[in-house]
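Enquirer: for reference, the sequence and a predicted model appear below.
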Amino acid sequence: MSPFLLTRTLPEDATDAALRSDVLHGLTRTPKELPPKWFYDTRGSELFEEITRLPEYYPTRAEREILAARAPEIAAASGARTLVELGSGSSEKTRYLLDALPELHSYVPVDVSESALVGAAEALLAERPTLHVHALIADFTRGLALPGTPGPRLVAFLGGTIGNLLPAERGVFLRSVRSLLSPGDSLLLGTDLVKDEDVLVRAYDDAAGVTAEFNKNVLAVIARELDADVDPADFDHVARWDRGNEWIEMRLRARHAVTVKIPELDLVVPFEAGEEMRTEVSAKFRQEGVRKELADADMELTRWWTDEAGRFALSLAGPR
């Protein structure tokens, strides 16, 4: 069987330190906010998988439709011998690309979760015993060094996750990706597209209340990891469309006056009745906007694919 390598570029205590920092800074600023990465503990990941199967939540199905139909074109355009996937998770959708890349030598999944990387690698190697897998435990938003694998390389960032970054953060991220690309390498980017407001809001506020539970899970994470005195039942889930910025915002709204106590941070945080805390931004894109953001990062958009309904896009870009 081909070798499986696991490299850690995050310190063992990096996650704990980052959580403490994000909670301290997020809950003491005005307005209050927490980054969406803290949704994804074991329970949060289970809830998100459930969300992807909901009738209202189209992005996962739309992106999978494109990959199923266009993976051979993506493979031919990239000619990749190494596939790098940022935020790889279970690597489920990646299989379309792995199957379509006849000359693929190496797969480099990148994620903060060691358990997700190991589980996905074991499943992939059971199916593809000749594949070389070099997994990286890393935070790709804070710079990344890739292992020495054969080129050309295809760096995939799927799921529309780039929409969780604010515009300035996207610029920094895309420039960091550009720094990884050599001539002949390419970036495969998944972006959710601007569409009818009702469709967008329903995707983030489903009738079954799964997204509401997912949103509130960030409070459960804080309670467990930081021994915070906070009850998710004191907050309501809110999803709204910001027309000016063309993004969905998820928020938690205090049902009544609430005081959150976090002794580990020596922090007492009052919420007024009706006060909202932002927990996620999910930007939606247009082709011309994606092209411009890539160009600003010294990359050129070369291919653009959408699902049949035009809800989601995959784009291929290379260094200028």
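Expert: Received it, and whenever you're ready, just let me know what you need.
Enquirer: CA atoms for contacts and neighbours, from now on please.
Expert: Noted.
Enquirer: find the nearest non-adjacent residue to Val218, please.
Expert: Spatially, and ignoring its direct neighbours in sequence, Val218 is nearest to Phe39 (4.9 Å; Cα to Cα, 6 or more residues apart in numbering).
Enquirer: next up, the contacts around the one you found.
Expert: By Cα atoms under 8 Å, 6 or more residues apart in numbering, Phe39 lies in contact with Ser45, Phe214, Asn215, Asn217, Val218, Val221.
Enquirer: what separation do you get for it and Pro55?
Expert: Distance, Phe39 to Pro55, using Cα to Cα, to the nearest Å: 21 Å.
Enquirer: again with Asp229
Expert: Distance of Asp229 to Pro55, given as Cα to Cα: 35 Å.
Enquirer: now swap in Leu144 and tell me
Expert: Separation of Leu144 from Pro55 (Cα to Cα): 36 Å.
Enquirer: kindly report the same for Val23.
Expert: Going from Val23 to Pro55 by Cα to Cα gives 33 Å.
Enquirer: give me the more crowded residue out of the two.
Expert: Neighbours per residue (other Cα atoms under 10 Å) separate Val23 from Pro55, with Val23 holding more: 20 against 12.
Enquirer: what about versus this one:
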Amino acid sequence: MSPFRITRTLPEDASRAALRADVVAGLADRPRSLPPRWFYDARGSELFDRITRLPEYYPTRAEAEILTDRAGEIARASGARTLVELGSGSSEKTHHLLDAMPDLALYVPVDVSESALRGAGRELSGRRPELDVHAVVADFTGRLELPEGPGPRLVAFLGGTIGNLEPAERERFLRSVRELLSPGDALLLGTDLVKDERVLVRAYDDAAGVTAEFNRNVLRVVNRELSADFRPELFDHVAVWDPAAEWIEMRLRSREAQTVKIPTVDLVVDLAEGEEVRTEVSAKFRPERVREELGAVGMEVTHWWTDREGRFALSLGVVR
């Protein structure tokens, strides 16, 4: 059995407190918004898993293709002895990378879900019995404290999740990652690339309506956790491309004028007919933008890998 430890840096009630704060900040303001992290309760995670297998949704397949084809190159380029994965979930997408790193001494999966981390630990104990696994229950958007491990250290942030952060948030996040690293350490960053608007919109507005159901699920989370009385069926799913910001926005549009009560946070939300709540931005990138944003925090892009159709990229940003 592989050594497995788990450290919790989040208080037990941190998730509920964060949800309350996000709901008050986002729904009491205009334009109204809810952060995408609240999609992912058990039902939301199941729906997102279905999304990743839809014909319109290419990012998961494209990134998996790169990891399958280039894991050996990534391992050699990084020379990593410690691998840290932010937002690891089940760690399924990193198996190709882990398999390409026979000399890896320590794997540090970081996620807000302790159950997901424990499941990943059980899986890895069978695949890599010699590998030391030290899981950390933490929110990667906050200040991170990671266990000591041999260098070089590689931090992996996959799935295009960086695109859910707006520019100022991205800079803060990238600076926080840079603070964890020493010269010679690196960040492996997954970014979805700018492409035809029709391809992008279809990826977030599939014909089967799975993404629409996923989007409305955030209202069910608020109902359950904060005793709200949203009626999800009264909201239409909207996905639009913003060419200036170069991101997709997902929104929920109220079909009629309605009043929503959220008693746990003492909030009443009056929505006009057609009023929208933004639930996600998903930025798309060009190579020069990735190089510029990593360069601004002291990392140099030394390697760039894409899938065969050039839809998605993994970049290696090395600390100099």
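Expert: Arrived safely. Everything quoted here is computed from the prediction, not taken from an experiment.
Enquirer: TM-score of the superposed pair?
Expert: Scored by TM-score structural alignment, normalised by the length of structure 1, the superposition of the two chains gives a TM-score of 0.99; 320 aligned residues with a Cα RMSD of 0.6 Å.
Enquirer: strands of the stretch 51-200 of structure 2, start to end?
Expert: Taking DSSP state E, counting those that start in this stretch as the test, the strands found in the stretch 51-200 of structure 2 are 82-86, 106-111, 132-137, 153-157, 186-192.
Enquirer: hmm, who's touching the fourth one?
Expert: So that's strand 153-157 of structure 2. Counting by Cα under 8 Å, 6+ apart, 78, 80-87, 181, 184-190 sit against strand 153-157 of structure 2.
Enquirer: contacts for stretch 13-33 of structure 2?
Expert: The contact list for stretch 13-33 of structure 2, computed with Cα under 8 Å, 6+ apart, reads Leu34, Pro35, Trp38, Glu225, Leu226, Val265, Leu267, Val269, Glu276, Val277, Arg278, Thr279.
Enquirer: next, count neighbours for the equivalent of Thr52 of structure 1 over in structure 2.
Expert: Counting by TM-score structural alignment, Thr52 of structure 1 lines up with Thr52 in structure 2. Per other Cα under 10 Å, the neighbour tally for Thr52 of structure 2 reads 15.
Enquirer: separation between the closest residue to Thr52 of structure 2 other than its chain neighbours and Ala203 of structure 2?
Expert: Of all residues not flanking Thr52 of structure 2 in the chain, Thr60 sits nearest, at 5.9 Å (Cα to Cα, 6+ apart). Separation of Thr60 of structure 2 from Ala203 of structure 2 (Cα to Cα) stands at 11 Å.
Enquirer: neighbour count winner among these two?
Expert: When Thr60 of structure 2 and Ala203 are compared for neighbours, Ala203 comes out ahead with 21 against 18, by other Cα under 10 Å.
Enquirer: how near is Ser282 of structure 2 to Glu246 of structure 2?
Expert: From Ser282 of structure 2 to Glu246 of structure 2 the distance is 9 Å (Cα to Cα).
Enquirer: what of Ala28 of structure 2?
Expert: 27 Å.
Enquirer: so which of the two has more stuff around it?
Expert: Legend: neighbour count by other Cα under 10 Å for Ala28 of structure 2 and Glu246, higher for Glu246 (18 against 15).
Enquirer: any idea what the more buried one aligns with in structure 1?
Expert: Checking with TM-score structural alignment, Glu246 of structure 2 has Glu246 as its match.
Enquirer: which residues touch its match?
Expert: Val194, Ala283, Lys284, Phe285.
Enquirer: and the one helix or strand Val23 of structure 2 maps to against structure 1, how far off on average?
Expert: Taking DSSP states H and E as the definition, one finds Val23 of structure 2 inside helix 14-27. Here helix 14-27 of structure 2, set against structure 1 after superposition, deviates by a mean of 0.4 Å using mean Cα distance after the TM-score superposition for structure 1.
Enquirer: Glu171 of structure 2: neighbouring residues, count only.
Expert: With neighbours defined by other Cα under 10 Å, the count for Glu171 of structure 2 comes to 16.
Enquirer: quick one: it and Glu292 touch, right?
Expert: No - applying Cα atoms under 8 Å, one finds Glu171 of structure 2 not in contact with Glu292, separated by 10.8 Å.
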